[in-house]
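1. need the 3D shape of this:
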Amino acid sequence: MAHVSIRPTATLRAAATRALHTQTLPSHASAPIALSLIRAQPSQYIIASLAGRKYLLTPRDLLTVPRLKDVKVGDVLKLSDIHEIGSREYTLRGSPTIPPEQVRVEATVVEHTKGRMEVIFKKKRRKGYERTVYHKQTYTRLRIGPIDIVENPSS
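-> Below you'll find the model as predicted:
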């Protein structure tokens, strides 16, 4: 049986350093510390609920959701149901959501559009019943703005 030695490489050291960041913090102090750590990272993401579904979003994303009837092109929507915020190294999950005072994200309505033509063919065998229905689903497209992490939520 041959002797195999394992030497720490750069990737193993990076994994070990990354593992240090994933340690849990005390619950009473974890949110402000985690938010400051996430704010220091170069890029962030959020998981937010919009139109009844959860989406993973980053700044400048173009999001297509089912038609929002009460908005016009150019309207700015404030995303309030944010479930998670994170970066490459850190993540903060809400229970169930993160308070809107801590994270601000806006979405601008870019357009109202329709999807591709759907063909629905209905038939009852041996009855002579055949119908063809054509349908286009309506959608609203949103541009996600910057993710603003508030430094001191009490102010």
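
2. from here on, just use CA atoms for contacts and neighbour counts.
-> OK.

3. quick one, longest helix in this structure?
-> Identified as the longest helix of the chain according to DSSP state H is helix 27-40.

4. centre of the chain versus that helix, how much separation?
-> Chain-centre distance of helix 27-40: 19 Å, with CA atoms, centre = their mean, to the nearest Å.

5. in that helix, what's buried?
-> Within helix 27-40, the residues that count as buried by 16 or more other CA atoms under 10 Å are Ala31, Ala34, Leu35, Leu37, Ile38, Arg39.

6. let's see this one next, to set against the first:
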Amino acid sequence: MYAVIKTGGKQYKVAAGEKIKVEQIAAEVGQEIVIDQVLAVGTGAELKVGTPLVAGASVKATVVSHGRHDKVRIFKMRRRKHYQKRQGHRQNYTELEISSVSA
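-> Modelled structure (predicted):
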């Protein structure tokens, strides 16, 4: 059984036992959270799609860790204009381990 969930403005396809990195969630390490924004639930060939959410569906996950992704370097330049700009960014994330998917 798998589900498509929405968190942090992004969509993720998850199944029980998987680990995913999502946008940072305000939760302690080891805490179990329930994600109720489930867009679709599937088992094999059967797929239940919500409008926009599947009623009564939820995903339980445990917070494994918090961290920061690798640095993304931004470099802007205008040739012959003596303009260069360097910038970097590291996005925070929360790693979740999916424990169960319920429809």
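
7. if we can go back for a sec, onto which residues of structure 2 does the longest helix of structure 1 map?
-> Against structure 2, there is no aligned range for helix 27-40 of structure 1 (TM-score structural alignment).

8. identify all contacting residues around that helix.
-> Gln44, Gly86, Ser87, Glu89, Tyr90, Thr91, Leu92, Ile149, Glu151, Asn152 (CA atoms under 8 Å, 6 or more residues apart in numbering).

9. packing partners of the next helix or strand after it?
-> Note on helix 27-40 of structure 1: by DSSP states H and E, the next helix or strand toward the C-terminus is strand 44-50. Where contact means 3 or more CA pairs under 8 Å, 6 or more residues apart in numbering; DSSP states H and E, strand 44-50 of structure 1 is packed against strand 53-57, strand 82-87.

10. what range in structure 2 matches the next helix or strand after the shortest one?
-> To tie it back to what came earlier, the one meant is strand 53-57 of structure 1. Later in the chain than strand 53-57 of structure 1, the nearest helix or strand by DSSP H and E is strand 62-66. Under the alignment (TM-score structural alignment), strand 62-66 of structure 1 falls on residues 19-23 in structure 2.

11. after superposition, how close is the matching stretch to structure 1?
-> Overlaying structure 1 shows stretch 19-23 of structure 2 at a mean distance of 1.3 Å from the equivalent residues (mean CA distance after the TM-score superposition for structure 1).

12. so how far is that stretch off the chain centroid?
-> Centroid separation for stretch 19-23 of structure 2 versus its chain: 4 Å, with CA atoms, centre = their mean.

13. give the buried residues for it.
-> Quick answer for stretch 19-23 of structure 2 (16+ other CA under 10 Å): Lys19, Ile20, Lys21, Val22.

14. cool, stretch 92-100 of structure 1 as well?
-> For stretch 92-100 of structure 1, the neighbour count (16+ other CA under 10 Å) marks Leu92, Thr97, Ile98, Pro100 as buried.

15. what about those residues, which are in strands?
-> Leu92, Thr97, Ile98 (DSSP state E).

16. which residues touch the equivalent of Gln87 of structure 2 over in structure 1?
-> In structure 1, the residue matched to Gln87 of structure 2 (TM-score structural alignment) is Val133. By CA under 8 Å, 6+ apart, Val133 of structure 1 lies in contact with Val119, Ile120, Phe121.
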